[in-house]
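> Sequence and predicted structure are below.
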Amino acid sequence: MDLSSEPPRVTIRLPRASAARYLLTPSLSNLGAAYVEGAIEVKGAAKDMIAIVNALARTSLKAEGKFARVVRSIGHDKRKDAEAIRYHYDVSNDFYTKFLDPNMVYSCAYFEHGNESLEVAQIRKIDHILKKIQLRPGQTLLDIGCGWGALVIRAARQYGAKCLGVTLSENQFALARERVAKAGLEHLIEIRLQDYRDVQGQFDRITSVGMFEHVGLKHLPQYFERVNNLLAPDGLVMNHGITSTDPDNGETPYGGGEFIEKYVFPHGELAHIGHVLKAMQQGGLEAFDVENLRRHYALTCALWTDNFEANADDIRVLAGERRFRIWHVYLAGCSYAFEQDWISLYQIVCGKAGRSSAALPWSRDYMYQDKAAAAPSLGAH
């Protein structure tokens, strides 16, 4: 009996009696799959849905003694990695416009006060990255996993850098080239549909934002070694990516990792920050600055979820009900996971071991100087 006078925040409806099995053995994976496949109907705000589902999962798994996170071993090669990228990013460009900021930045934003618009916070993130690596006019910049081109456009326009952006997504490649042309920056920016492992030459600065999660745990040393080989002797690298908070590199707990692997990011693996720093050192790179932006990503995902829900009807038309449900669970679930410290986000500035540190000032004050203040737009919609 519910004696509360308040209406329920979340309602779970079972269209068929057989769906009760999902509630008898609940986990984030099982209940998420049941929602996606239409076996159960859930009404309520996404953040409340995730909290309730997590409470059910925790109760069930506690009773069964299943607290341990699953550690998977996933094979990676160029073909598999390209297929995984296309699965996630080649939904449609219009789909992503419905919840990202106008400049289509699909990675953790950077907030100064926590009340800025998503657009301003995303531009601030890009500037935070480019200031951290001391980007200067005329320097060459490689952006690994360039997305729709927001970072290279900002780097060329505001900092005068000569940029190469590479992506494995055909949709991102096409729109990024279009945006670069519209911005009149083709003389400074080249976009390629190319694996970073096939890039030749050396670059003064390298950025990798939201990409290394696709590399695979076993391949992180080789990834950083390749980045090292692409870096000029006194160059600097920014590696910005999601990490596991489990020292053993385990998945998001209570079945969350299983759901993401099955429905959202095939072959994605998260490493603990300690594992990342070890792999970085094995690749010949030295970490100079490490910053945790976990709560920034929790807020970013919450704002994406708000946009997603505000455009629910349009998204259902673009992607269909099933994909709508997948992404609804995914975005809200990621916000919750960052809030709960199940996963985290680190920015790491690094360079060639024993060589590149001279390119940086002695203190961190330079990172917070308003050399390129956040503008209302990148000018490449």
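Looks like it arrived, so ask away.
> C-alpha from now on. contacts and neighbour counts both.
OK.
> Next one: Ala121 from Thr300, what distance?
9 Å (C-alpha to C-alpha, to the nearest Å).
> shared neighbours of those two, anything?
Residues within reach of Ala121 and of Thr300 at once, by C-alpha atoms under 8 Å, 6 or more residues apart in numbering, are Ala109.
> next up, a second structure to put side by side with the first:
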Amino acid sequence: MADAAPRLHALVEQLLGAPFPVRVRAWDGSQAGPPDAPALVVRNRRALRRLLFKPGELGLARAWVAGDLEIEGDLYTALDLLAGLIWERGEDARTLGQALRDPDFRSAVRGLLKLAGPPLPPAPPREEVRRTGHLHTRRTDRRAISHHYDVGNDFYALVLGPSMVYSCAYWESADSTLERAQHDKLELVCRKLDLRPGARLLDVGCGWGSLAVHAAREHGATVVGITLSQEQAAFARKRVADAGLTDKVEIRVQDYRDVDDGPFDAISSIGMAEHVGSAKYLEYAQVLCALLRPGGRLLNHQIARRPQRDESTYGVDSFIDAYVFPDGELAPVGTTVGQLERAGLEVRDVESIREHYALTLRRWVARLETDWDRAVQLSSPGRARVWRLYMAASALAFERNQIGVNQVLAVRTPESGDSGMPLRARTWN
């Protein structure tokens, strides 16, 4: 008898102590739950075993990446409905120990174990990264960057479009094109840094060379771009050569800690500081400060999280850490500003562009979904599923103000106190 979905739906509601807001379609073809809601498709019993033996976000991620779970219907709507049960339970939610003292909770777990059946769940999908050794050494940072960025330049071109900019765009309106918005972001960065002909720019985490090419071609800057990704560097060098800018742009595979040919007039760090780690952040800021000439500017473009009451639980068993940005860490914007100033920089402007990232991510997801078969061919089914979930969930997180993104403009102000900044702020707008 096809009754797995009704049993599963009832057991999940019993376990959560709350209504389950999506429909469930099980491996036996049965369905249960709100008929007009998106469906959580449980393709096999293995999905339940993954969830039961690793409860929470990581178990869900493993089942999703392996293809044991799927969403039927609008992904954003489903994630929005599930967010309150998965990611937003709150710090006052019951601990597992408290839950296990509840007879109804224990009964639901027994029912799910029976429904899941033997044996134990399989190993995690091959796309999952296992953390080993010390964090944020040169070796572990190279490995983490390679995991995320050496997926294949063709895959990223499919998702990002011709700009090959993998950071938040800057939108004039939601009706603008992705290409226009990314161009405007590159231009905004260059204007904030006051780049002029002959200015020397260090682009830390230069990606596929988009900012380096724009700064040299449109503003006459001389640029050193550094990345830890071999694939990015190869792509960026070809791009520089094709643009006829080899006399102005140098692309290196180099750790920011190993740059020794300063000073620079300006430094850009766009979407790179998230990889630095909280324990290394002050060192990162000090290194960049030392590489700037007196009066030089730093533009630090970085995703920020909201402060938590219990900071010790941040990132534990996280989908993002296991599948997307291994060893990456987000910090509250106040922490970032404090560390930059501790390093000797004067923070002159902080601009939140949170809504801009939500728009950017939705465009990337649309590109991925439109050419899904090609994306799978260029990477793997699991890798394409990782990117789809990560970008869609991130778009919702930006829209809900759970995370933000900020451009922090800082100056290495000389002892004279003359920062070189205009008297009226934001003359670049």
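Sure thing, it's come through. Computed from a predicted structure; not experimentally measured.
> Quick one: residues contacting the aligned residue in the second structure for Glu213 of the first structure.
Alignment note (TM-score structural alignment): Glu213 of the first structure maps to Glu274 of the second structure. Glu274 of the second structure makes contacts with Gln302, Ile303, Gly328, Glu329, Leu330, as judged by C-alpha under 8 Å, 6+ apart.
> cool, Val109 of the second structure as well?
Val109 of the second structure neighbours (C-alpha under 8 Å, 6+ apart): Leu11, Leu15.
> Now name the helix or strand holding it.
Using DSSP states H and E, Val109 of the second structure falls within helix 103-116.
> Next, the buried residues of that helix.
Asp104, Phe105, Ala108, Val109, Gly111, Leu112, Leu113, Leu115, Ala116 (16 or more other C-alpha atoms under 10 Å).
> top of the contacts of Glu274 of the second structure by neighbour count?
Neighbour tally across these (other C-alpha atoms under 10 Å): the maximum, 27 neighbours, falls on Ile303.
> Regarding it, what is its secondary structure?
Recorded secondary structure, Ile303 of the second structure: strand (DSSP: H, G, I helix; E, B strand; the rest coil).
> Nearest spatial neighbour of it, chain-adjacent residues omitted?
Val405 (4.1 Å; C-alpha to C-alpha, 6 or more residues apart in numbering).
> tell me the secondary structure for the aligned partner of that neighbour in the first structure?
In the first structure, the residue matched to Val405 of the second structure (TM-score structural alignment) is Leu345. Following three-state DSSP, the label given to Leu345 of the first structure is strand.
> Quick one: residues contacting Leu345 of the first structure.
Neighbouring residues of Leu345 of the first structure by C-alpha under 8 Å, 6+ apart: Cys108, His240, Gly241, Ile242, Thr243, Asn292, Leu293, Arg294, Tyr297.
> Give the equivalent position in the second structure for the second one.
Aligned by TM-score structural alignment, His240 of the first structure pairs with His301 of the second structure.
> how about Val290 of the first structure, what's its partner in the second structure?
Using TM-score structural alignment, the partner of Val290 of the first structure in the second structure is Val350.
> I misspoke; the intended subject was Asn54 of the first structure.
So Asn54 of the first structure corresponds to Ala83, using TM-score structural alignment.
> Next, count neighbours for that match.
Neighbours of Ala83 of the second structure using other C-alpha under 10 Å come to 15.
> Residues touching whichever strand or helix holds it, excluding its own?
Following DSSP H and E, one finds Ala83 of the second structure within helix 75-86. Here helix 75-86 of the second structure makes contact (C-alpha under 8 Å, 6+ apart) with Leu16, Pro21, Val22, Ala37, Pro38, Ala39, Gly56, Glu57, Ile71, Ala392, Ala393, Leu396.
> Looking at those residues, which one is closest to Arg217 of the second structure?
Ala392 (33.7 Å; C-alpha to C-alpha).
> which one in the first structure is aligned with that closest one?
So, by TM-score structural alignment, Ala392 of the second structure is matched to Ala332.
> Can you classify Asp247 of the second structure by secondary structure?
With three-state DSSP as the basis, Asp247 of the second structure sits in coil.
> chain center to the helix or strand containing the match of Val290 of the first structure: distance?
Applying DSSP H and E as the criterion places Val350 of the second structure in strand 346-352. From the chain centre to the centre of strand 346-352 of the second structure is a distance of 22 Å (C-alpha atoms, centre = their mean, to the nearest Å).
> Kindly report the same for stretch 304-311 of the second structure.
Centroid separation for stretch 304-311 of the second structure versus its chain: 16 Å, with C-alpha atoms, centre = their mean.
> cool, stretch 182-201 of the first structure as well?
Distance, centroid of stretch 182-201 of the first structure to centroid of chain: 21 Å (C-alpha atoms, centre = their mean).
> what comes into contact with that stretch?
For stretch 182-201 of the first structure, the surrounding residues in contact (C-alpha under 8 Å, 6+ apart) are 78, 144, 152-153, 156-157, 161-170, 173, 176-177, 180, 226, 230, 379-380.
> Could you check how far Lys114 of the second structure is from Phe398 of the second structure?
Noted for Lys114 of the second structure: a distance of 39 Å to Phe398 of the second structure, by C-alpha to C-alpha.
> Would you agree Val105 of the first structure is in contact with Ala150?
Yes - between Val105 of the first structure and Ala150 there is a contact under C-alpha atoms under 8 Å: 6.4 Å.
> before we move on, back to that, in strands, which of the contacts of stretch 182-201 of the first structure appear?
If you go by DSSP state E, the contacts of stretch 182-201 of the first structure have Ile144, Lys162, Cys163, Leu164, Gly165, Val166, Thr167 in strands.
> among those residues, which two are most distant?
Within these, Lys162 and Thr167 form the most distant pair, 17.1 Å apart (C-alpha to C-alpha).
> burial count for the closest residue to Glu251 of the first structure other than its chain neighbours?
Nearest residue to Glu251 of the first structure, sequence neighbours excluded (C-alpha to C-alpha, 6+ apart): Gly257, at 5.0 Å. The number of residues packed near Gly257 of the first structure is 22, by other C-alpha under 10 Å.
> do the same with Arg191 of the second structure
Around Arg191 of the second structure there are 17 other residues, counting by other C-alpha under 10 Å.
> Check the mean deviation of the longest helix seen in the second structure from the first structure.
Determined from DSSP state H, the single longest helix within the second structure is helix 381-399. In the superposition with the first structure, the average deviation recorded for helix 381-399 of the second structure is 0.9 Å (mean C-alpha distance after the TM-score superposition for the first structure).
> List the buried residues of that helix.
For helix 381-399 of the second structure, by 16+ other C-alpha under 10 Å, it's 381-399.
> Likewise for stretch 292-312 of the first structure?
293-309, 312.
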